[in-house]
Each structure stands twice: as C-alpha cells, then as structure tokens.
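K.L.:
turn this into a model:
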Amino acid sequence: MTVGEQHRPEIVVGLVATPPDHPAEVVARLSGELADRLAERVDADVRWIVRDGWGEVAPRRDGGAEALLDDLVQRRADDRWDVAVCLTDLPLHSDGVPLVAQASARRRVAMVSLPALGWRQLQAVRAVVPDLVGRLLRDTGDQPMSSAGHGSANRVAAIHRAVDDGDAGERRYVGSRLSGRVRLLTGMVRANRPGRALLGLSKLLVGAFGTAAFALTTQTIWQMGDALGAVRLTTIMILSLVALVTWLIVAHDLWEKPDRRTPVELARLFNVGTTLTLGLATAVSYLVLFAGTVLAAALLIDTSVLEQTLQRPVRATDYLTLGWIISSMATVGGAIGSGLEDEETVRAAAYGYHPEPDGYQDRKDR
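P.N.:
Take a look at the predicted model:
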C-alpha cells in the first residue's frame, strides 16, 4: 500500500445474501468487482473495501422490506460495516406495485429484490448497488461524495420511479404496475433456477422414454396419431403437461399455504413462481422427449411398415405426428413415475423452499 493510499478515507461496504441460494451466487460475482465500480461511479478518492456474507436460510416473510432492513442494521453494527446492502429473492410489493429496492440512510442500509429486476439480474445489480451505496453515504452527510453515477438506479429498466417516504434518506424504488409484474414473474423463475428443476426430473424423463419406447411398437397408436388433427393433438399435449405439473405439486406438497408468517399475496406469488418454474422444466423435458421419440421412430419403424398400417404413402410429417402423440402419452406415464423422484430434489422447485447448503454457516465471523 502506497503512502497516498494510506491517507485515503476507507469505507467498508457489506453485501449480504438472504437466503444463501441464488442471491449468494449474485453476491459472489458482484463482490469481486464492486470496489472498482464504486471507485468509478461514486468516488475515486475513497479506498473501498467490500465484505460479503450470508443471511438467513429462511428470511422473514411477514415484515417485508422493513424486516429485512432491520435485520441488516444489526448485521452492519456487529461487523462494523459503514453501509450494508442486502440482496434477496423475496418478491416484495409497495402500494400494489413491485418493490425493486429500498434505501434507508438513517439506518445506513439498503436492500434489492432480485426477482423485480427481471431475467438479467446481475447486469441490473451492477448499476443499482453502487447508486444505493452512494446515496446512503451522501444522505448521511458523513462522507463527501462526488456526483459520479448519481441517479444510475433510475436508468435501470426495472425501476419506474423513486418514492421518498418523508424521513430524510428513506427512499423506495418501484417498478411499473403492468410491465413490472411481468418482470417480477420472470425474475422469480430466474431466481428459482429452472435448470435445477429440470435436472430433478431426470428419473421422470427416463421413465417417459421407457413408456415411449413401448408405445412405438403399438400399431394402434400409429393409427390414432394419423386420425387425430393438430388441434386435438395440441389439446392432448397441453393436458398432459398440466397433469404432470399438477401431479408434481400435489404429490410433493409444493403448494404454499398462507399463514401468520406468509401473507396471502406472498403465498400467491410463491405458488405462481413454483408453477411457472415447473411448467418451464416440464416443457423442456417434453421437447427432449419429443426429439428422442421422433428419432427412435425414424430409426426403428420402416416406411413400408408404416405405410401398410396407415394404408397410404408416408411423409416425414407422419413421424413428427407419431412422436407428438407418443410424447404426450409418455408424459402422463412419466407423471405416475414421478413419485420415484428424490423428495429433496423435487421440493427444491418450490419457490418458498430453500435447502440448507452443505457446510452452511453464517459468514459473519469469518
């Protein structure tokens, strides 16, 4: 450290991820670059020190943003941070619109709701967090801050407007009523990591392939596929996917019920997030099953044999139709076999469920 650096003011910024699941991944990627971004966008004459840590595995649901900020205040004081920012996957609302972020200069803390940022959360966080830190320090008046980066959070697409709550330095950043809700739902699916749900359905997919392989040898199925039109095949496909998602939710008790800890609106959002995540995972599974079934049909069923059964010339689209109806039937069969899935793996698809990471410990004492 040079002599000049020793005389630069030092500010410690704490980043807390709660729960230590998807938010922890964002914090891990942000913490390594945040000091440089703060120097670039807030004040280059400050020596920025960034500390990161994990919050609660199951964050409080009943107090909204205020509960998160109150908990963060204690964490900031315990670790002697100058300011602290919490990243959470809780979907939050303010006056009926999605709450993207909230800053409290009086308490020197701020929070960001990752789902409200939409799908591309890391890019948005890179813009929001430096602005929140700069605003906290400017509004306290303890540190002279330059105006670099001032108002950058307002340029984030997820933020529609900023609302001052009357108290000095108390500010909420909210999304729009319509597009903000759409962005919130897509952000919830992103935070819920549908890829994890897809991997969790691996046994179901294997069982569906077994059902499809058996159905390929049944000439009655060939004739059914030829007789059904595109509308009926589409209806059968949709019903099979709905049946699978419903079965997963019911069989593994993934439906969130309101209680004294979980408000009705939050439980509703959790259930929508779970349903959308499972819907996306099962749709991708269906496409994989469909591609595999069509390929197997083209390899195993000779054109002459299919023509003899259908009693007409066979086109390439006939193999697609055959794969279509068999995939839909095999999906229903896979739903029955989904009870064989590992309970912990399937429950991870529930938005309100956060499995405790291996070797988890609160990093405040590190």
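K.L.:
all contacts plus neighbour counts: C-alpha atoms, from now on.
P.N.:
Noted.
K.L.:
need the strands for the protein, in chain order.
P.N.:
10-18, 47-54, 83-88, 93-94, 97-104, 109-113, 161-164, 170-174 (DSSP state E).
K.L.:
what's the first one in contact with?
P.N.:
Under the contact criterion C-alpha atoms under 8 Å, 6 or more residues apart in numbering, strand 10-18 has outside partners 23-24, 27, 31, 46-59, 76, 81-89, 133.
K.L.:
give me the buried entries from the residues you listed.
P.N.:
23-24, 27, 31, 46-55, 57, 59, 76, 81-89, 133 (16 or more other C-alpha atoms under 10 Å).
K.L.:
mind listing the helices for the chain?
P.N.:
3-6, 22-41, 64-79, 121-140, 179-191, 194-200, 202-216, 219-227, 230-251, 264-300, 303-310, 316-337, 343-347 (DSSP state H).
K.L.:
I have a second one here; can you model it like the first so I can compare?
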Amino acid sequence: MEEKTVGIVSSPELPSTIANAIKKQLKKDLSRYIADGRFQWHVEMEVDLLAGATEKVAEVLEETERIKIRNGWDYAISLTDLPVYNGRCIVLADANVDTCTAQISLPAFGWLPTPNRVKIIMLHMIKELYFRHTTDFKADDLAQKGIGPKEQSGFLNKLEKPFRFSAVRRIESSNQAEETAVRFIIVPKINGLARILFGMTIANRPWTILPSLKNVVAIAFATGAYGLIFPTLWKLSVSYEIYRFIGLTATAVLGMVVWIIFSHDLWEKKNLENKNRLRWMYNSTTILTLGTSVVMYYIVLYLLFLIAVSVFVPPDLYQAEAGTDIGPLNYLKLAWLVTSVATFAGAIGAGLENPERVRKSTYSYRQYSRYEEMKEKEKQEDRKRKATDD
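P.N.:
Predicted coordinates for the structure are as follows:
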C-alpha cells in the first residue's frame, strides 16, 4: 500500500500543544475519510521557530515548504499563532495547491482554538490539497468505505462549514508564478477582528502571569490586612452604593494594567519597522492579556480577604462601628472594598517585579520574539548614531 505523509509545522507553545493533541486522531481520520483507503497515512510534527516569530506569511509558507522537502513529506501544514491578513480580511487558513503546503492561523479561532476544531480545519486543508477543489470530494467516496448517510452528512457539513455559527468564505486566486492559492477568510471584518484579538490573548496565556505576581499579592494582602484594623473601611463598606464598588474595582484593575504596561515597557511604540495595524493589534492584545490576568489576580485577592474579614472582624464590633445591623452581605461588601484598596497598593508592587520575567509571562513566543527583535534593531540604530557622532 502506498504511503502518504502529512507534516505539521508548529510554532512553539500553544500551537505545538494543539498539534501534539491532534496528531494521533488526525492519522485515523485521514485513513478513514480520504482516498478510499488507497494510502497508509502518517502524521509527523516539527516545531519551527520561524513559524512563531516572523510576521510575513510568505516566509512562513516558504519555510514550511523547505521543511516539507527536507523531510520528504507529501503535504505540510503550518500551525501558527500569527495573525494572517488578506487585504483587510482575517484569514483562517490558506493553502498553496501547487506546493502542497497550507497554513492555519490559531488567532482566527477566537477564544476556543480547541484541538477538535483545529483538526477539522486541518482535514479540510488536506482535502483541498489532495482533491484540488472541494467539489471533487464526493459523498460516494465515503459510502464506498461503509460510512452511513448520517455520518456522511455530519462529516461533510463540518468540512464545508467548519464554523456553523460564523461566516467563513472560500476564495481562490493565482499569483504571478501561476500558483493556485485557496483561502478561507472570516466575514464580516468586525467578526474576524474580534476573533483575532481574543485568539491572540489566549495565545499569550494570561493565566501564566499569576505566578509572577505572587509578590504583588503578598504586598496587597499585607496592605489590606493592615487597613482592616481601622474601622474607616468598615463604615465605608456600609455607606457605599453598589456603583461605587464597581467604579473602584474598574479603576483599580485599569490602574494596575496601565502601571504594569508602562513600568515594564510593554507598550509597542511606533517606528519604521512596524505597521500601524499590527502595532495596534499587539498593543490591544497586551491590554486584554494583562486585563484578564489582573481580573484573575483580583478574584484570588478577594477570596483571601473574604476569609480574613470573616475571621478577624467580629460581628458585634462591626455593627457597633457601622451603626446598623450587619449581615453576610456586609462582609461580602467589606471584602470587596478592601480588595479594591489593596489592588492600588499591589500596582506599586507590580512595578518592582523583574521586567524580563513579566514580559515572558505576558507575551507569547511570537510577541516576545518580535519585542526582542525590535529592541535589537533599536540598539543597532543607537550604535550607528553614536558612531556617526564620533
């Protein structure tokens, strides 16, 4: 039996994790759904740094083709956390039919780039490369394998419309080298933009920054615990309306995000090397990533203070100081107020954290590589200016 090999070229971190998760099942699905069992399918994987660092889609596909030729693969699919554009449209996946290479952009999946969803798109791209056109894929191919009508319908629907509740449009074009390109774009544009922002935020793994904030939690908890000694916060928690609590929370979270960004130089500035669209995208992603991390931090701190006020604030004394009846809701509000006040103090502590560690925790591999590359170019420009001045 003739053998066919599909190679997955993934960038580090989240893409490689997903690739490893789908590798075994993808092999089974290829054998079941493509080519009537005429081939024995193999799936191999390789982690490539370029696929996670460069912003140029052409370079990623060229590198994917080089890896495909080097390993003797029949098909190669790049799995990247790089946002891909076609004009102003967001690209979910694209394929070069002539070179038998394809690329899948994880950010276009939005909040849920689950292995199963990625696998369905990967099967679709291999189908595009194998059959050349979607219309060549017939239900008879499945029927001959003993797959019933119900299974046929389910599988074909998934392939023809990967996202049932969103718009994915297929377009086909040829470049100057007369190579056929097939792309799947997200429409409308606002839908694609939202997917990219949320997808890039997930790729940055905002939950991983929490260990870097352990010292911040310690400073904030110590500050809030000290504040609980005085009855001022007790009285305020009874007097404040709910909108004040919400306003304090929003101000504390936003203040901490802004402080972390500027104290650790996480804001990407305008220069000759970056495009406004990508710079805006990366900065928006940084805000979303840190915002998600700080909200998680806030919830952890709130739970700690809820335990603290329950243990250390006697109901009788609380009632005497507040001048009104005290119930469980008052303890919830007191913990809420102390958490917001302590978060302001924690923001100062966040500025004392190691900047390099914060950047590595906040950025994905792609964004961190981009940051390092830009910093290196800035250093080179500074050295050139100094040499010119001398």
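K.L.:
re earlier: do you know which of the strands of the first structure lies nearest residue 265 of the first structure?
P.N.:
strand 93-94 (9.2 Å; C-alpha to C-alpha).
K.L.:
so how far is that closest one from its chain's centroid?
P.N.:
19 Å (C-alpha atoms, centre = their mean, to the nearest Å).
K.L.:
distance from it to the second structure after superposition?
P.N.:
Compared with the second structure after fitting, strand 93-94 of the first structure deviates on average by 1.7 Å (mean C-alpha distance after the TM-score superposition for the first structure).
K.L.:
how far away is residue 158 of the first structure from residue 101 of the first structure?
P.N.:
10 Å (C-alpha to C-alpha, to the nearest Å).
K.L.:
give the burial count for the residue mapped onto residue 301 of the first structure from the second structure, as a bare number.
P.N.:
Alignment note (TM-score structural alignment): residue 301 of the first structure maps to residue 313 of the second structure. Neighbourhood size, residue 313 of the second structure [other C-alpha atoms under 10 Å]: 15.
K.L.:
any idea how far residue 220 of the second structure is from residue 313 of the second structure?
P.N.:
Taking C-alpha to C-alpha, one finds residue 313 of the second structure at 19 Å from residue 220 of the second structure.
K.L.:
same check, this time on residue 179 of the second structure
P.N.:
59 Å.
K.L.:
neighbour count winner among those two?
P.N.:
Higher neighbour count among residue 179 of the second structure and residue 220: residue 220, with 26 against 13, using other C-alpha under 10 Å.
K.L.:
which one in the second structure is furthest away from the centre?
P.N.:
residue 320 (49.8 Å; C-alpha atoms, centre = their mean).
K.L.:
for that residue, give its distance to residue 305 of the second structure.
P.N.:
21 Å.
K.L.:
again with residue 81 of the second structure
P.N.:
Where residue 305 of the second structure is concerned, residue 81 of the second structure sits at a distance of 38 Å (C-alpha to C-alpha).
K.L.:
residue in the first structure matching residue 162 of the second structure?
P.N.:
In the first structure, residue 162 of the second structure lands on residue 156 (TM-score structural alignment).
K.L.:
go on, residue 131 of the second structure?
P.N.:
Under TM-score structural alignment, residue 131 of the second structure pairs with residue 138 in the first structure.
K.L.:
dump the residue contacts of its match.
P.N.:
Applying C-alpha under 8 Å, 6+ apart, the residues near residue 138 of the first structure are 144, 145.
K.L.:
residue 89 of the first structure too?
P.N.:
18, 19, 22, 23, 113, 114, 115, 188, 191.
K.L.:
neighbours of the residue lying closest to the last one once chain neighbours are set aside, how many?
P.N.:
Nearest non-adjacent residue to residue 191 of the first structure, counting by C-alpha to C-alpha, 6 or more residues apart in numbering: residue 22, 5.8 Å away. Neighbouring residues of residue 22 of the first structure were enumerated by other C-alpha under 10 Å; the total is 19.
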